[in-house]
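*Asks:* Give the three-dimensional model of this entry:
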Amino acid sequence: MKKLLPALLLPIWLGSCRHEEKTLVSAILTDSLITHFTLPPVAARNETELQFWKSRINPANPGYLNESRYAACLNMAFRLSGEIDSLKKADSILLALDRNFNHREASACLALAAQGISQHRFREADSLLRKAKALGLRPYESHAASFDVAFELGNYFQAKAELNAIRSPGDYGYYFRRSRLDHLDGELDSAIADMERAAGLAGTNGYLKGVALSNAGDLYLHAEDPVRAKEAYLQGIRQNSADFHSWMGLGWIALIHDKDARMADTIFRFVHSKNPLPDVLFRLEQMAGVRGDSGLQLRYARDFAREATRPVYGGMYNKYLIQLYTGVLHDPAAAEALATAELQNRATPQTYAWQVWALFACNKREDAYALFQRQVSGKPLEALELFWMGRLMEGAGKNYNAREFFRAAARSRYDLDPADAVYVQKKLEE
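*Replies:* Reported below is the predicted structural model:
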């Protein structure tokens, strides 16, 4: 089972690196961003449209246009505010619309499939998309949505075929999706170029441009380039001040690159005051671990688990719950149950790796290694899964293999929990 390093090791690690590199997220920058924060214009426009379409709905005479536009505004409200109830209300509106039209409106099924992806209900999204395609979709809609579902389900060959069908030098959606495939294939430079291209193709749509820039920031961090990641996140925030993913990206740079837990705490707490999603609680747990405050770390871990396991979120946070249950929360049985449920939702190399790690944490080492050989070995994995597989190999006494996994994980240290990054560094120095 995964053990966190003794609390004293992290402050030593922080202190040894504090002055080696230039601070990227300064107090002046952070104070300015927080002081001048206002909701983006797109939020006000969306609220106006939301109220307009809502006012046009007549429950006694259900229609299509008003209801579908209202649901779209609710979906955007969720993306801007993090209020999960808006997303759930959009679900209800679309389900009622689908019923009212006797399940014969393709666009309603397509919208519900997109909702399913947003909430990590991937099998359900696949079923809804099949219905939409049977009713009739335009070619671009069909191929783009098919890519999204296939990619999430781990059907990568199909995803590539669907993407090739919408290949276009001037399409935002094509390059956004191509970036995901290039990243999966380990073509990180191409993935970054694709996402930057998508941002350039967003035109005057500041929201879409901000989404692409925020994703580019993540890719730059994956490529160990925090300077460009910071610039991408800042550009994203300039496009959409409520881009709290980019806000948290800046906080992560402050924590991992600048070794400034206090600054990271300031940014994460600000996000927590504006956005109710559990994501920031997970980052606060990691920040507390870096500070060596085990009591605060445990408190944030419990807070995250309590929020993330609310039925309204479904399985949206399973990966992070597995990480905490096999770590600071010391409940590997809960991790195994979540990993099993996740495999029923989508069976990908990544989710199989989660199950492998959960089995290993439950001391079912033979089962874990057998599953690794059948479903994970040789497949593309992210840094966290690479770290977990390194621990599996270490436990199996396969030290050469463990070192190779740790070396691969170390190439994306910004994607690792700080304690895991320290563990990897120590192992590679032995």
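*Asks:* Every contact and neighbour count from this point should use C-alpha atoms.
*Replies:* Will do.
*Asks:* and the residue of the chain positioned farthest from its centre, which of the three is it?
*Replies:* Distance from the centre of the chain peaks at residue 60, with 40.1 Å (Cα atoms, centre = their mean). Classification of residue 60 using DSSP: H, G, I helix; E, B strand; the rest coil returns coil.
*Asks:* now do residue 21
*Replies:* Assignment for residue 21 (three-state DSSP): coil.
*Asks:* To compare against the first, here's the next sequence to fold:
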Amino acid sequence: MKLIKLLIIVVLVSSCNTKNHETVANKKDYDKYLVANEIKTTSKYFDLWNSKIRPDSMQLTSFGIVGGEYNRYFQQTGDIEFLMKAEKSLKRAVDIANIGKPGFYRALARNYISQHRFKEALHLTDSAAAIGGDKTENQSLYFDLHMELGNYDLAESYLDSLKNMSDFGYMIRVAKWNDYKGDLDTTINFMEKARAKAELSKNKDLMLWSYTNLGDYYGHAGRIKDSYDHYLKALEIDNNNAYAKKGIAWIVFSNDKNSKEAIRILDSVTKTYNAPDYFLLKAEIADYAGDDLIRTKNLDEYFTRVKDKAYGDMYNAYNLGLYIGETKQYDSALALAQREVDNRPTPESYSWLGYSHLKNGDKEQAMEIMDTYVYGKTFEPALLYQAAEVYKANGKDARVKEIKGELIGAIYELGPGMEKQVHDL
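*Replies:* Alright, predicted model coming up:
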């Protein structure tokens, strides 16, 4: 079983050239952040507005504020229950709003994006745009949605309409667009501009967003120390930030080759943060380390959590990896991959579809999908690896050699468990 080979896809973004690095992480830097502090999921402010809501309530302001607070609790805890409660509050706000309705449509659309309900989110965005309201907010949301849906030409047109070099929202979207195009230098340049804007404004939420995203992008560029420093910057602002701790754990695992310490970091996170993928990442690291007890324990925890129907399509990509790499349920993988393509026809979804066809013995269909929807349309190492396997099965040695060259430079992103598989292509 090679869990890392199949499951690390969601951690990855874009390929890059990396070199061997010295050990970067130091316990003294981050140990103070690994104390499991209880996450507060209420406040006097929240209680005040929540108390105004009754079954027949028409308190529009209350529903909007309470929905926003529930979303914040979801971000802090990873508990799907809060995302569902936020949806309920925002749907009620949409139902009763006469003034400010576009804003509630957009808030509910972003809630649906978090749930991977992209087509429903697009319908809500259309409703907001039909009424009017803040044109920039509508166009920004359209860009975000069409990137999620794989409608890249449309996304680019909305990005062009937003152009404002002094706007934080525009800069982070230009960064995202260039990341999709594979231009990592430009991506980082715009994210650094966004970071400067956030720091100048002293807006902690924007600073946190900038630091964690730059932590990712620096990692993709092989700038591991810069990546590490920015995750630490994020933790200085938010001691409980699970994403930053996850980023440090990945550095400890993939760069420093210290699986035990990486799992220790993640164990501290999962005491208070409930997102299933953190347990799956621990299982992947334990698999590489040969610790079957920890691997099995965390796999079981993942399976138990994702059984909750509230997760809907949020963990389809992870489950695809498990169907192919763990349970060998290739028929189930094919059906789920087709569902993902229907939900969000991106290169990632099509790559899983092609890979599932390969595992079901249809290598010609797999190659047709890779040729049409994946090859030349993505720079994500995990997707390129899947494509390489398909091309290898079809005897396309020249293309495999080309992709292999890219993947050798992306071992940090792929993880140490992938090094042998890449060299064996």
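*Asks:* State the distance from whatever residue of the second structure lines up with the residue farthest from the centre of the first structure to residue 92 of the second structure.
*Replies:* Residue pairing (TM-score structural alignment): residue 60 of the first structure is matched to residue 56 of the second structure. According to Cα to Cα, to the nearest Å, residue 56 of the second structure stands 10 Å off from residue 92 of the second structure.
*Asks:* ok, now residue 377 of the second structure?
*Replies:* 40 Å.
*Asks:* now swap in residue 243 of the second structure and tell me
*Replies:* For residue 243 of the second structure, the distance to residue 92 of the second structure - Cα to Cα - is 31 Å.
*Asks:* how distant is stretch 28-36 of the second structure from the center of its chain?
*Replies:* Distance of stretch 28-36 of the second structure from the chain centroid (Cα atoms, centre = their mean, to the nearest Å) equals 24 Å.
*Asks:* quick one: contacts of it?
*Replies:* Residues from elsewhere that reach stretch 28-36 of the second structure (Cα atoms under 8 Å, 6 or more residues apart in numbering): 232, 235, 239, 240, 265, 268, 269, 271, 272.
*Asks:* Got a ChimeraX select line for the buried ones in these?
*Replies:* Buried residues within the contacts of stretch 28-36 of the second structure, by 16 or more other Cα atoms under 10 Å, are selected in ChimeraX with:
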select :232,235,239,240,265,268,269,272
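*Asks:* Residue 92 of the first structure pairs with which position in the second structure?
*Replies:* Match for residue 92 of the first structure (TM-score structural alignment): residue 88.
*Asks:* again, but for residue 407 of the first structure
*Replies:* Checking TM-score structural alignment: residue 407 of the first structure goes with residue 405.
*Asks:* Please work out how many residues are found near the residue lying closest to residue 264 of the first structure once chain neighbours are set aside.
*Replies:* Leaving aside its chain neighbours, residue 264 of the first structure sits nearest to residue 251 (4.4 Å; criterion: Cα to Cα, 6 or more residues apart in numbering). Using other Cα atoms under 10 Å, residue 251 of the first structure has 30 other residues around it.
*Asks:* Assess the claim that residue 58 of the second structure and residue 96 are in contact.
*Replies:* Yes. At 6.7 Å, residue 58 of the second structure counts as touching residue 96 under the criterion of Cα atoms under 8 Å.
*Asks:* Can you verify my assumption that residue 294 of the second structure contacts residue 285?
*Replies:* No. Using Cα under 8 Å, residue 294 of the second structure makes no contact with residue 285, being 9.3 Å away.
*Asks:* Looking at these two, which is more packed in?
*Replies:* Between residue 294 of the second structure and residue 285, residue 285 has the larger neighbour count (other Cα under 10 Å), namely 26 against 18.
*Asks:* Tell me which residue of the first structure lines up with that one.
*Replies:* In the first structure, the residue paired with residue 285 of the second structure is residue 287, using TM-score structural alignment.
*Asks:* residues contacting the nearest residue to that match once chain neighbours are set aside?
*Replies:* In this structure, residue 287 of the first structure finds its nearest non-sequential neighbour in residue 261, 6.2 Å apart by Cα to Cα, 6+ apart. Residues near residue 261 of the first structure by Cα under 8 Å, 6+ apart: 254, 255, 287, 290, 291.
*Asks:* Thanks a lot, see you next time.
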